[in-house]
Structure formats: structure tokens, C-alpha cells
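Asks: One predicted model, sequence on top.
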Amino acid sequence: MKPAFNKILKKEIPQILPLVQRHMENQFSDEVLIERFNEMFDQNYECFGIYSEEKLIGVFGLWFMTRHYAGRSCEPDHIFIEEAYRNKGIGKKLFDFIYNYALEKGCETSELNSYVSNYRSHKFYLNEGYVIKGYHFIKNL
């Protein structure tokens, strides 16, 4: 299977909401997510759909920033692939795309966060050469 990774435009946010909602287990309303995505699109963020023969089967975002400890970096975010399309090599192709895209944009590193309970992703990321450097903390204000 040869997936396509196509950029999602700000006006296309509603197309990705069902996938993001499933990924996040419907923690927030569509209205809250639309508001947040609109703001994200105005920052150093890009969104992509994962397609199989024109069908949207996944979504992911990329953040671009410069960090004192990592240089120019690309951070993959909210990666979701429909269950029926998992374990078919799409993740490997996706990350090859991300690395090449990040290099084209001048990135030196890639870093990401993964939910503590998402053990399958941990194995995948470790196999991709990521190393665990720390913990990600969050506090509601």
C-alpha cells in the first residue's frame, strides 16, 4: 500500500475532526477543537491527512521550533491512523516522509510526546531511533 500525505488547509479543519476526536477519545467538543486548530494554524504548525486511494485514513500534525538543546526541530503530533490500516507499514512510510520533510525545512532533530499508556507507539518510536530523554508534564491553569 502506498499512502499519500497531503497538507490540510485551515479551511479543511472540519474534515479531520472525526479522526482527531477518535484519537483523543472525544475529550473536547468540535467547537473547542476548531478554535484550537485555528490558533495552531497561525503558529509554526502544519497539518497533514493520510490518504489511501483518495480516502482519508489518518491525520498528523508537525510543529517546527528551535530549541537550545536540539537546534531546529520537527515535532510530530496527534498521529492517528484508522485501525483497519494499522500494521501495514504506513507508520514507517509516514515517518520517512516526516524525516525528509523536516530535513527540507532545515531541521536537525525530531522529537515527540507519547501518552504513557500507548505502549505500541513506544515500541515503534524506539525502533525508529528515538530515545527517551525525559517526562512531559502538564498542569491545568
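Replies: It's in.

Asks: When you work out contacts or count neighbours from here on, use the C-alpha atoms and nothing else.
Replies: Fine.

Asks: Need the single longest helix in this structure, by residues.
Replies: Counting residues, the longest helix in the chain under DSSP state H turns out to be helix 90-104.

Asks: Got another one to weigh against that:
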Amino acid sequence: MGYISELFNEEEVTHAFEVIKQLRTHLTKDQYLDLVTDSIKDDGYRMFGMYEGSEIVAVLAFQPMTTLYYGRYIWITDLVVDEAWRSKDYGARLLSYIETWAEEQGYDCIALSSDLKKERAHQFYTDKMDYDKVSYVFKKSL
């Protein structure tokens, strides 16, 4: 049932846009590529894709971070499964893969935020993946 691979080059990152845009609907392909390129270069941003054949069916992206609150941790910035492939365990498999990767790399934990309206996603994280709700994330647009 599929395989997971890190997305390294522009072709692979571009291929993931069709899935990412289902989560990040406000981004054009050019904006997406600019942001990903800058984040890889400046922030250690990494992307992994879940494949079925040559098709990317799920994408997970993260940034390694260090804070006084979490210590050394992985901040998941994006996790999305293509609509046509949802409810087939791809999200769980991809997240579990990253959890194992992070543990092997010596990270203390994984953290993420999720839109307040995405109750199914919250259930996925808390009930299926055993994540704790520990805070609210606040934002102010400038």
C-alpha cells in the first residue's frame, strides 16, 4: 500500500501542489513554489509524499524547531490527503512515519496546529494518533 519519499527537487515539490492546494486554497502555484523554496533554504523545511504508483496521494511538511517550551521538536506545517484517497489510512501512515523519523533524529516531540473548524481532523489527531490538545494558536495579520 504505497510508499513514502522525501520531496527534494522542484519537480517533486511541484508535483505535490495538486494535493497541497486542497489544504492551502489561497496559494497559487507560483506563490507555493516561492514559499517552499524560501522555507527549505531559510528554515529547514522538509516535505514528504505518500505515493501510489507515480501519484502523490498525501503530503506532510514540517520544520525542525527549538523553543524553551517544547525543546527540540518538529512543527508540522502541512498534512493533507488528496480528497480521492481519504479514509484509507494514508494520513496515519504518513504521520507515523514522520514520528518515527523524528524520534530517530533525537527530537523531543511533534507539534502542529489545526483550524478550529476541522473537527474531523481534531478527532484524527486525538483519537487515532494519540496527540494531546495543549494550547490555542493565536494569529494577528499585519
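Replies: Everything's here; your move. Fair warning: this is a prediction, and the values are worked out from it, not measured in the lab.

Asks: Got a TM-score for the pair?
Replies: TM-score for the superposed chains, counting by TM-score structural alignment, normalised by the length of the first structure: 0.90, backed by 139 aligned residues with a CA RMSD of 1.4 Å.

Asks: Surely Cys109 of the second structure touches Thr67?
Replies: No: the pair Cys109 of the second structure / Thr67 is not scored as a contact, 11.4 Å apart, by CA atoms under 8 Å.

Asks: All the helices of the first structure, in order from the start?
Replies: With DSSP H as the criterion, the first structure has helices spanning 13-23, 30-41, 90-104, 119-127.

Asks: So which of the ones you listed is nearest Glu54 of the first structure?
Replies: Within the helices of the first structure, the stretch nearest Glu54 of the first structure is helix 13-23; the backing value is 13.1 Å (CA to CA).

Asks: Please report how far the closest residue to Ser113 of the second structure other than its chain neighbours lies from Gln63 of the second structure.
Replies: Leaving aside its sequence neighbours, Ser113 of the second structure sits nearest to Val137 (CA to CA, 6 or more residues apart in numbering; 6.9 Å). For Val137 of the second structure, the distance to Gln63 of the second structure equals 17 Å [CA to CA, to the nearest Å].

Asks: Quick check on these two: which one has the bigger neighbour count.
Replies: Gln63 (18 against 10; other CA atoms under 10 Å).

Asks: residue contacts, that one?
Replies: Contacts for Gln63 of the second structure were tallied using CA atoms under 8 Å, 6 or more residues apart in numbering; they are Asp43, Gly44, Tyr45, Arg46, Ile74, Trp75, Ile76, Thr77.

Asks: Apply 7 Å and report the result again.
Replies: With contacts defined as CA atoms under 7 Å, 6 or more residues apart in numbering, the neighbours of Gln63 of the second structure are Asp43, Gly44, Tyr45, Arg46, Ile74, Trp75, Ile76.

Asks: What is the nearest of those to Arg86 of the second structure?
Replies: Nearest member of these to Arg86 of the second structure, counting by CA to CA, is Ile76, at 18.9 Å.

Asks: so that closest one makes contact with Leu112?
Replies: Yes: using CA atoms under 7 Å, Ile76 of the second structure is in contact with Leu112, at 5.0 Å.

Asks: Same drill for the two, tell me which one is more crowded.
Replies: Ile76 (21 against 15).

Asks: what's the distance between the more buried one and Asp38 of the second structure?
Replies: Distance, Ile76 of the second structure to Asp38 of the second structure, by CA to CA: 17 Å.
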